[in-house]
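Participant: return atomic coordinates for the entry below.
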Amino acid sequence: MSVLEAFLQGVLQGLTEFLPVSSSGHLSLFQYFTGNSGDTGFLFSILLHAGTLIAVFIVFRRTIADLILEAFSLLRDLFTGRFSAKNMSPSRRMLLFLLLSLLPLTVMFLIKDWVEGFSTDNDVTVEGFCFLLTGVMLLTACKHDHGRKNASSMKAKDAVAVGVAQVVATMPGISRSGSTISAGMLWGFEREYAVTYSFILGIPAVLGAIIFEVPDAFREGSGLPLPVILTGFLTSAVFGVLAIKLVQWVVKGNKLKYFGWYTLALGAVMLTVGVIDNFAGHPIQQFFIGK
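Facilitator: Below you'll find the predicted structure:
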């Protein structure tokens, strides 16, 4: 992998991680059509996710700082017997509901190897189908954009619904931000709160994936030079910040439908490519690779 390819993947990751179009799906397509599928591609996608994780901390630093302080306050109240479920602040409610939304991710311990297989195989059929699902979710959410729920009024069932959506989004081609924002809007979240909740919910999920998967990826071997790693990491972080700002504007203006139509079209094209390549010996892939 060259530095230029690392830069292009960093741009792609930074933009698609937060735009509701699936970063994992786009990276899988990029790796498929450039011949970088496999262990190296999988390792590099993890490094790019680390860059976008930094972007979330930069943009939502105040909310994250409030939640961290609230976590210490919660522990203090639990140990001193002053905890009350009736008079919780919005920050404490949000913190507890975020924890509840993370519980469905425990399912990933059972299916992670199966899911990872779709990201590293030499096929884009599943990605095409998942892009179609993303498009359907986004278009459906656009019809439910008048929610009023926020940290003060959301319920436990809302948190579980968003958490389940995040598990579904582990499939390449299903947007994590798109699915969780859509789930929040469908369950009555305010648009801006749906965005904030979605991105902050993604922090432990991405961090956990990095912690558990990076050691295995390195043991399998990568051979990536340091300039390539740094280029991809920094580029994804910078473009990630820009993308977060853009998605906030997109959701506020109820423009998710445009991304819905885009992912529907992309899904249809990739399903077609996947079927042709599987039955004809990958002529389309070989054309882009130059073989």
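
Participant: for the rest of this, base every contact and every neighbour count on C-alpha atoms.
Facilitator: Fine.

Participant: show me what contacts the most centrally placed residue in the chain?
Facilitator: Among the residues of the chain, the one closest to the centroid is R176, at 3.6 Å (Cα atoms, centre = their mean). The neighbourhood of R176, defined by Cα atoms under 8 Å, 6 or more residues apart in numbering, consists of 17, 20, 22, 165-166, 169-170.

Participant: how much space between it and G35?
Facilitator: For R176, the distance to G35 (Cα to Cα, to the nearest Å) stands at 25 Å.

Participant: how about the lengthiest helix in the chain: buried residues?
Facilitator: Secondary structure of the chain per DSSP state H: the longest helix is helix 191-220. Buried residues in helix 191-220, counted by 16 or more other Cα atoms under 10 Å: 191-203, 210, 214, 217.

Participant: farthest-separated two in the residues you listed?
Facilitator: Greatest spatial distance among those (Cα to Cα): R191 and A217, at 37.0 Å.

Participant: second input sequence below; structure requested for side-by-side comparison:
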Amino acid sequence: MSPFELLQSVILGLVEGLTEFLPISSTGHLIIAGRLLHFDSEQAATFDIVIQLGAILAVCWHYRQRLGLVLVTLGSRSDSRRFVLHLMLAMLPAAIIGLLLHRFIKLYLFNPLTVSLALILGGCIMLFIERGERPVRIGTVEQLDWQDALKLGCAQAVALLPGVSRSGATIMGGLLFGLSRQAATEFSFFLAIPTMFAATGFDLLQSWHALSQEALLFIAVGFMVSFVSALVAIRTLLWYVGHHNFRAFAWYRILFGMLVLLFFTYIA
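Facilitator: Predicted coordinates:
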């Protein structure tokens, strides 16, 4: 692996890990970073899929005790079964729409123009939602009912459009539906586990042929960087939502989206 390839792997791993769970769209940032680094081949698509696993495992590691308790008590505690049922229910909208439109989305929407417009529009929607304080009726993830879980799943499904942000759509949907910032953020993390495992597994089955022994070291570096940086991002965001709103992320999306639009329209 050449020094430039090592740099590519580290940068893309950082981009994935730092943006996957922030409401700013990891897919959008990876598309842009890949274009700027001239890393947009079929192998690049497979690399992007694999390093997502690093980010997913970071969530599992952060919540390992809580998830372990759910698994151990699944047969004996109703709250554990309800937690798993809510995650499965919330997964359904994105899974159904993704299966139906996967090819169309990959072919026609994975481009800088779509990403930039989604970043800008998503930032404006976040500012609208954050205009004032909303009444909180759900303080913790455990207080969700199945209707809340399904509504959050529908919100997450909007993020199938590149640039929207899976975590951003889920968190903002949660705020609209009466969840506290902490509950909305935590549920977006938990929902990421089955959703991203399913999506990553589906993509890997289709892209497995593009993996080669020569690419394994390149992928391994990106995977580890993604894991560590995602763990940092998760813990930072959980601290952040306890003290701040999401307006800073909204303005970042708008400004970054405008820069991307200008760059790929007039320069690239």
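
Participant: let me see the TM-score of these two.
Facilitator: The TM-score (TM-score structural alignment, normalised by the length of structure 2) is 0.89; 262 aligned residues with a Cα RMSD of 2.1 Å.

Participant: follow-up on the earlier one: average offset of the next helix or strand after the longest helix of structure 1 relative to structure 2?
Facilitator: Per DSSP states H and E, helix 191-220 of structure 1 leads on to helix 226-252 as the next helix or strand towards the C-terminus. Compared with structure 2 after fitting, helix 226-252 of structure 1 has a mean deviation of 0.8 Å; criterion: mean Cα distance after the TM-score superposition for structure 1.

Participant: so which bits of helix 226-252 of structure 1 are buried?
Facilitator: Residues 228-244, 247-248, 250-251 are the ones in helix 226-252 of structure 1 that count as buried (16+ other Cα under 10 Å).

Participant: so that helix versus helix 191-220, what angle?
Facilitator: 160 degrees (axes from the mean of the first three to the mean of the last three Cα atoms, to 10 degrees).

Participant: now the angle from the helix or strand that helix 226-252 of structure 1 is followed by to helix 226-252?
Facilitator: Next helix or strand after helix 226-252 of structure 1 toward the C-terminus (DSSP H and E): helix 256-280. Relative orientation of helix 256-280 of structure 1 and helix 226-252, computed by the same axes, to 10 degrees: 130 degrees.

Participant: what element comes up after helix 256-280 of structure 1 heading to the C-terminus?
Facilitator: As assigned by DSSP H and E, the chain's next helix or strand after helix 256-280 of structure 1 is helix 283-289.

Participant: ok, residues contacting that next one?
Facilitator: 32-35, 273, 276-277.

Participant: likewise for stretch 218-229 of structure 1?
Facilitator: With Cα under 8 Å, 6+ apart as the test, stretch 218-229 of structure 1 has contacts from 1-3, 6-7, 39-40, 43-44, 47.

Participant: now which residue in structure 2 aligns to the residue nearest to the centre of structure 1?
Facilitator: Superposed on structure 2 with TM-score structural alignment, R176 of structure 1 falls opposite R166.

Participant: distance-wise, check its match relative to V15 of structure 2.
Facilitator: Distance from R166 of structure 2 to V15 of structure 2, by Cα to Cα: 15 Å.

Participant: got a ChimeraX select line for the buried ones in the contacts of helix 283-289 of structure 1?
Facilitator: Buried residues among the contacts of helix 283-289 of structure 1 (16+ other Cα under 10 Å), as a ChimeraX selection:
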select :32,33,34,35,273,277
